[in-house]
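Q: Task: produce atomic coordinates for the following.
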Amino acid sequence: MRTPLARLLALPNIGPLIAITVAVVFFAARSDRFLTGANFSLIVQQVMVVGTLAIGQTLIILTAGIDLSNGAVMALGNIAVTKLAVDAGLPVPVAIVLALGLTAGFGAVNGLLVSVLRLPPFIVTLGVYGVAFALTHIYSQEQTVSGLPRAMTLLDKTFPLGGTDITYGSVVMLALFAAAWYVLRLTMAGRHVYAVGNNPEAARLAGIDTRRVLLGVYTTAGLLYGIAALLLVARTGVGDPNAGQSDNLDSITAVVLGGTSLFGGRGSVIGTLLGALIVGIIRNGLQLIGVPSIYQTLITGILVIAAVAVDRLNRGRQR
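A: As a prediction, the model looks like this:
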């Protein structure tokens, strides 16, 4: 019979919640600027791009895959939408649709190679990372795109909520998390994603078209990377070919810290949101108390290793 503590620790997302609580208490005691509405709004703004990437990463990791290309695909979408609007002079809605189609297309390529040719996701997405990275720098000619139309930065505009200014981009990210939660938890398509990640052969024998599920997951993830590119453009006000160079690792970090298993079939996007907030809170808090940025990377790395180790031990006990 399990103890009350063991039952508490077995609750979904309790680990990330405890981590956030400890971090908030610690930084609140060290800095009087931490527990303010403006600072929490800033934290959400700082994680909204990686958080959106992490939604797509969660979908892929739930199928026991991984995507190393998402930051590079986002950067390509970032450059594509800005150059189409500025250099080609296309209307902003048309530029956005074309850029989203481009990133979704890269996701579909990943999905086809993984589902049809059955290539390892790590190798496929590593190769696509190189292709997207090179195309971004070739297309941009290593130049930042500025002078964007006002409509392209609307998501960085704010509205007041309880005395705190909230950006529309933050609302978009939270809405995407809510939509992903609904699909994964309350639809047949979501149950198929978990089934494929848990045991693809059993899912196939149960009548699930595993290839179509994988293709759909990777394509949807690519579309989300395009939305992340739009959020990045709104936040920075430029098209930057060097954007997102470490965001693939940051998105994996958010997913792992949120409790999603790297072995597939277990986890949630709510946990991913909490994982992204953990990273954002730690980085923000350390900056406020004057800790050098290198220690942010050190602490985040330790947390990732600990989270993966705990996941591995839990799966061992379940067997």
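
Q: When you work out contacts or count neighbours from here on, use the C-alpha atoms and nothing else.
A: OK.

Q: show me where the stretch 151-300 of the chain has strands.
A: 158-161, 164-167 (DSSP state E, counting those that start in this stretch).

Q: so which of those strands comes closest to residue 83?
A: Each of the strands of the stretch 151-300 of the chain was checked against residue 83 via C-alpha to C-alpha, and the shortest separation belongs to strand 164-167, namely 24.3 Å.

Q: need the contact list for the residue lying closest to residue 106 once chain neighbours are set aside.
A: Across the structure, with C-alpha to C-alpha, 6 or more residues apart in numbering as the measure, the residue nearest residue 106 apart from its sequence neighbours is residue 222 (6.3 Å). Under the criterion of C-alpha atoms under 8 Å, 6 or more residues apart in numbering, the neighbours of residue 222 are 56, 70, 73, 103, 104, 105, 106, 107, 108.

Q: One more sequence to fold, the one below, so I can look at both together:
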Amino acid sequence: MTSSATKGGARESAAQAELSRRAQSPAQRLQHVLHSNPAISPAIILVLTVVVFSLLNSRFASANSLSLLVQQTAIVAALAIGQTLVILTAGIDLSVGAIAILSMMVMATVAAKNGVPGPVALLIGVALGTLAGALNGFLVTRLNLPPFIVTLGSLSIFTALALLYSNGQSIGADQMPDLLNWTGNSFSIAGFVVTNGVVIVLLMYLVVGFALSQTAWGRHVYAVGDDAESARLSGIASKRVLLSVYTVAGLIFGIAAWCQIGRASVASPNGIVDANLNSITAVVIGGTSLFGGRGGVLGTLIGALIVQAFATGLSLAGVDQNYRLLAVGILVIAAVAVDQWIRKVKS
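A: Have a look, this model is predicted:
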């Protein structure tokens, strides 16, 4: 009797769900799909971008141009991984570039001017980035300060420390040990030139993507971003999760600093100064919600590629730099508008 009633109830629920689905308009169904798969819309934009710019200029689709595009995207894409983690928790980090620059200048300076071996200098730089991220997390979780204010302040602090420590001087590749320049070494795959730095960035995407989708930590990150109070009431240590997010982000920024040295063949306190906004742009265009709880690193990687593809494509098309900035600005606003629409999805 009970078994029959259970089956009948299940069939009724399934029928109601089917009727509900059929009652939805095409726009509502699209809304549900995009809500469940945030990377779809940026992926479509990337494909259309590549197709359009390839038609406008055949050089865009050449192996050389695409290789250069990927290399130019790598650093912002790396920093955007950490930014994604923070934004998933409904926060924001304005200090990503400053942490990377501080890590870069410290690892380069101790190696070039203090004679510290390459492996040790690298560890010092990455550890410093991790510590800087943990400091941001401590201020957010223990003092309950807004992430925007905390990272706005630490942006100035870390930038000043980098300039003071390095005396505002750049350090060339010839002054640094081979290990710090290793990320700039390249190899060829079917005509595409790939640097070691690009491989490291892709590995970070795989690791973080796996952690977010396949581990309890990842589920907790999404839960905290969706509703921190509900997550706490369900037994999740929300503040500990937040602290870990900022700390992991700092670790990623430190590794990105190493990749930047190889990419630019120089450690400069004036490098990647616009990385803060660029990383946020990549995350937003990639479909991660600024309100937390929805998105992922796959979309972020696509978003970073879209921004660079627009810059490269418009440059090859001979479009003025000001119009390139205009195009990126329109993309950001459109992405946020789409996110707002998707967030209104009804179950």
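
Q: Just name the most buried of the strands of the stretch 151-300 of structure 1.
A: Per-stretch averages of neighbours, counted by mean count of other C-alpha atoms under 10 Å, single out strand 164-167 among the strands of the stretch 151-300 of structure 1, with a mean of 18.

Q: contacting residues around stretch 81-93 of structure 2?
A: Residues outside stretch 81-93 of structure 2 that contact it (C-alpha under 8 Å, 6+ apart): 96, 147-148, 151-152, 205, 208, 221-222, 224-226, 242, 245-246, 248-250, 252-253, 276, 279-280, 283, 288-297, 300.

Q: Among the residues you listed, which ones are in helices?
A: Per DSSP state H, helices hold the following members of the contacts of stretch 81-93 of structure 2: 96, 147-148, 151-152, 205, 208, 221-222, 224-226, 242, 245-246, 248-250, 252-253, 276, 279-280, 283, 297, 300.

Q: The aligned residue in structure 2 for residue 42 of structure 1 and residue 55 of structure 2, how far apart?
A: Under the alignment defined by TM-score structural alignment, residue 42 of structure 1 is paired with residue 68 of structure 2. When C-alpha to C-alpha, to the nearest Å is the yardstick, residue 68 of structure 2 and residue 55 of structure 2 sit 19 Å from each other.

Q: Compare these two (neighbour count), which wins?
A: More crowded of residue 68 of structure 2 and residue 55, by other C-alpha atoms under 10 Å: residue 68, with 16 against 12.

Q: The more buried one in helix, strand or coil?
A: Reducing the assignment at residue 68 of structure 2 to three states with DSSP: H, G, I helix; E, B strand; the rest coil gives helix.

Q: Contacts only, for the residue nearest to residue 274 of structure 2 when sequence neighbours are not counted.
A: Nearest in space to residue 274 of structure 2, with sequence neighbours left out and distances taken as C-alpha to C-alpha, 6+ apart, is residue 97 at 7.2 Å. Neighbour list for residue 97 of structure 2: 79, 253, 272, 273, 274, 275, 276 [criterion: C-alpha under 8 Å, 6+ apart].

Q: If you rank those by neighbours, which is first?
A: residue 253 leads these on contacts (other C-alpha under 10 Å) with 36 neighbours.

Q: residues touching that one, list them.
A: Counting by C-alpha under 8 Å, 6+ apart, the residues that residue 253 of structure 2 touches are 78, 79, 82, 96, 97, 99, 100, 126, 129, 130.

Q: of the residues you listed, buried ones?
A: Burial by neighbour count, judged by 16 or more other C-alpha atoms under 10 Å, picks out 78, 79, 82, 96, 97, 99, 100, 126, 129, 130 from those.

Q: Redo these as CSV? Include secondary structure and distance to residue 35 of structure 2.
A: Shown next, in CSV, are those (DSSP: H, G, I helix; E, B strand; the rest coil; distance: C-alpha to C-alpha, whole Å):
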residue, secondary structure, distance to residue 35 of structure 2
78, helix, 25
79, helix, 25
82, helix, 22
96, helix, 27
97, helix, 30
99, helix, 32
100, helix, 32
126, helix, 35
129, helix, 33
130, helix, 32
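
Q: What's the ChimeraX line that selects buried ones from the contacts of stretch 81-93 of structure 2?
A: Paste this into ChimeraX to select the buried members of the contacts of stretch 81-93 of structure 2, with burial taken from 16+ other C-alpha under 10 Å:
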select :96,147,151,205,208,221,222,224,225,226,242,245,246,248,249,250,252,253,276,279,280,283,288,289,290,291,292,293,294,295,296,297,300
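
Q: Please identify which pair of the contacts of residue 222 of structure 1 lies farthest apart.
A: Between all members of the contacts of residue 222 of structure 1, the longest pairwise span (C-alpha to C-alpha) is found for 56 and 105 and amounts to 14.1 Å.

Q: can you tell me which residues contact the residue most central in space within structure 1?
A: When C-alpha atoms, centre = their mean is applied to structure 1, the residue found nearest the centroid is residue 54 (1.4 Å). By C-alpha under 8 Å, 6+ apart, the contact list for residue 54 of structure 1 reads 251, 252, 254, 255, 272, 276.

Q: The equivalent of the second one over in structure 2 and residue 289 of structure 2: what is the separation?
A: Alignment note: residue 252 of structure 1 maps to residue 280 in structure 2; criterion TM-score structural alignment. As defined by C-alpha to C-alpha, residue 280 of structure 2 lies at a distance of 11 Å from residue 289 of structure 2.

Q: again with residue 106 of structure 2
A: For residue 106 of structure 2, the distance to residue 289 of structure 2 (C-alpha to C-alpha) stands at 34 Å.

Q: what's the answer for residue 151 of structure 2, then?
A: In this view, residue 151 of structure 2 and residue 289 of structure 2 are 19 Å apart by C-alpha to C-alpha.

Q: before we move on, what about residue 214 of structure 2?
A: In this structure, residue 214 of structure 2 and residue 289 of structure 2 are separated by 20 Å, where distance is defined by C-alpha to C-alpha.

Q: Next: residue 300 of structure 2.
A: 11 Å.

Q: After alignment, which residue of structure 1 pairs with residue 334 of structure 2?
A: With TM-score structural alignment as the criterion, residue 334 of structure 2 matches residue 306.

Q: The equivalent of residue 32 of structure 1 over in structure 2 - how many residues pack around it?
A: Using TM-score structural alignment, the partner of residue 32 of structure 1 in structure 2 is residue 58. Burial of residue 58 of structure 2 is recorded as 11 neighbouring residues (other C-alpha under 10 Å).

Q: Ignoring the adjacent residues along the chain, who's closest to residue 240 of structure 1?
A: Computed as C-alpha to C-alpha, 6+ apart, the closest residue to residue 240 of structure 1 that is not its neighbour in sequence is residue 144, at 5.0 Å.
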